[in-house]
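Trainee: After the sequence you'll find the predicted model.
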Amino acid sequence: MPKKYGVKEKDLVVTHVVNLILTGKLRSGDRLDRNEIAEDLGISRVPIQEAVVQLEHDGIVSTQYHRGAFIHRFDDAVLREHHEVYGVLNGIASARAATEADPELHATLRALTAGLRNSRDPRGFHETAWQYRQTVTEAHAGPRLQAAIRAAQTFIPRAFWSAYLDAPAELLGHYEAETAAIAGRDPEAARAACTAAAELMGQIMLTELVRRGVLGGPVNFEMSLNPPAAEPSD
């Protein structure tokens, strides 16, 4: 695999392992073959060890003394929990944004929401959505919260969402609701918009992984495709 310049080798390993899990090539209890990863990525074992430390910290692998690293339990409950945590963490930052009257931030979020609403390219939608989250996080999350959000994003890979073309219509309303809540200085509504969006993302990913045969089915829930309406903010 050709190296991606500007990307840390440790991060390449993390992305590679997560992709193996999300494609079903690695499953709960499987041992992580470091030699195979080194060969696949064309890197040394040093960044692989760094990646294992991060993956263990993020709850994706567990290590056993003298035995190696193994994939943690990964099922529908774990996937739902992961997105629940992600929504709660984003909700903290968004609620903080709603408590402060920051005209510059409000203008930026309105512009990003308009970009989401007017997007004709699903991949562009997801990149703008990523920028939206980063804008709120960088403005209102301290170092510890930012680190926790980054860890929660491990199982929410951008490549997955760039390939999922139906999400814009499903997720747009939640971003509109969050923007309206922040502009209206309603922290609880901002928090609720984040948790609802993350729950929906988890449902979308679970449905897709069941379809792929990575996780067992059927999925026993109805998609929440109709979030609370919010006044458009242009």
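Mentor: Now that the structure is in, tell me what you want to look at. Being a predicted model, the structure only gives us computed values, none of them experimental.
Trainee: Every contact and neighbour count from this point should use C-alpha atoms.
Mentor: Noted.
Trainee: Tell me which residues of stretch 178-190 come out buried.
Mentor: Glu178, Thr179, Ala180, Ala181, Ile182, Ala183, Arg185, Asp186, Pro187, Glu188, Ala189, Ala190 (16 or more other CA atoms under 10 Å).
Trainee: Next up, a structure to set beside the first:
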Amino acid sequence: MQSSAQGWGKAVAMPETASAGPRRAGPANLNAMAAQEIRRRVFSGQLRAGAKIDQEALADELGISKLPVREALITLDHEGVVEHIARRGAFVARMTRDDIRDHFRVFGVVSGLAAERAAKNLSPESLQAMHDLADRMESAVDRAEQERLNFEFHRRINYAADSRRLLSLLGILGKTVSHGFYEAHEDWPDKARADHRLILAALSARSAARARTLVEKHLADAGERAVALLEQQGFWDH
């Protein structure tokens, strides 16, 4: 289950830059776009548990062929968001509150390992850059800007772990929740700012164990906020 955090999972990808130039929407990008849109509809309550996903209608709405939609549904089946029923089609899976919590807890464990490594690896310059990011996030009022800074904060920790395997796992875990999902919870900005300061203090003190514990709790708490938000949206109402 995202976000968004990482944000829930955007914390490992390199952000695109203006100098990168336009990109063609290749098959992999179309698959990812379709998967993200289906996640968004599921976690916003637009698609309810047990609802059949109309692949043709979705492809038409997105302006793409049915192939990337089918590929996206296979990916979402592996994630537990969608369930394929033989000769009937793809349906939104029934997820429990603990399914959501468990995703964030696992995400937190892996993120905590990255923070533990980062506490040993971050240079003084990198730590100062993270303090600057925290300052900017505290002064930002736009949610999109807050989310972007949150993304960058966690990205720096994850890359400082200097572990290709951890980055790979974080990429998988992070992309499985709708963009901007738990960040939509009304108290997220204040909670994120406070947590970031504690995490920064542990990293600056080179306290690897504390950094790991704090990041694990940061993501576990995000899971509780995700559950609360889904409850507000009537995700489990029938």
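Mentor: Arrived safely. In this text, all values refer to a predicted model and were calculated from it rather than measured experimentally.
Trainee: Next step: the buried residues of stretch 178-190 of structure 1 restricted to helices.
Mentor: Members of those lying in helices (criterion: DSSP state H): Glu178, Thr179, Ala180, Ala181, Ile182, Ala183, Pro187, Glu188, Ala189, Ala190.
Trainee: Let me have the residues you listed in TSV, extended by distance to His140 of structure 1.
Mentor: Converted to TSV, these look like this (distance: CA to CA, whole Å):
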residue	distance to His140 of structure 1
Glu178	14
Thr179	14
Ala180	17
Ala181	15
Ile182	12
Ala183	14
Pro187	13
Glu188	15
Ala189	16
Ala190	13
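Trainee: Please say which position in structure 2 Glu100 of structure 1 maps to.
Mentor: Glu100 of structure 1 maps onto Asn121 in structure 2 when the alignment is built from TM-score structural alignment.
Trainee: Ok, Asp76 of structure 1 next?
Mentor: Matched across to structure 2, Asp76 of structure 1 falls on Arg97, judged by TM-score structural alignment.
Trainee: Next: Ala193 of structure 1.
Mentor: Counting by TM-score structural alignment, Ala193 of structure 1 lines up with Leu214 in structure 2.
Trainee: Now do the residue nearest to that match when sequence neighbours are not counted against His84 of structure 2, distance only.
Mentor: In this structure, Leu214 of structure 2 finds its nearest non-sequential neighbour in Ile199, 6.1 Å apart by CA to CA, 6 or more residues apart in numbering. Distance of Ile199 of structure 2 to His84 of structure 2, computed by CA to CA, to the nearest Å: 41 Å.
Trainee: does Arg73 of structure 1 count as helix, strand or coil?
Mentor: Secondary structure, DSSP: H, G, I helix; E, B strand; the rest coil: Arg73 of structure 1 is coil.
Trainee: I'd say it and Ser28 touch.
Mentor: Yes - judged on CA atoms under 8 Å, Arg73 of structure 1 makes contact with Ser28 at a distance of 4.8 Å.
Trainee: thinking again about what came up before, shouldn't the residue nearest to Leu214 of structure 2 be in contact with Ala211?
Mentor: Yes - the criterion here is CA under 8 Å, and Ile199 of structure 2 meets it with Ala211 at 5.7 Å.
Trainee: Can you give me the end-to-end span of stretch 136-146 of structure 1?
Mentor: End-to-end distance of stretch 136-146 of structure 1 (CA to CA): 10 Å.
Trainee: Could you find the counterpart of Thr207 of structure 1 in structure 2?
Mentor: When structure 2 is aligned by TM-score structural alignment, the residue opposite Thr207 of structure 1 is Ala228.
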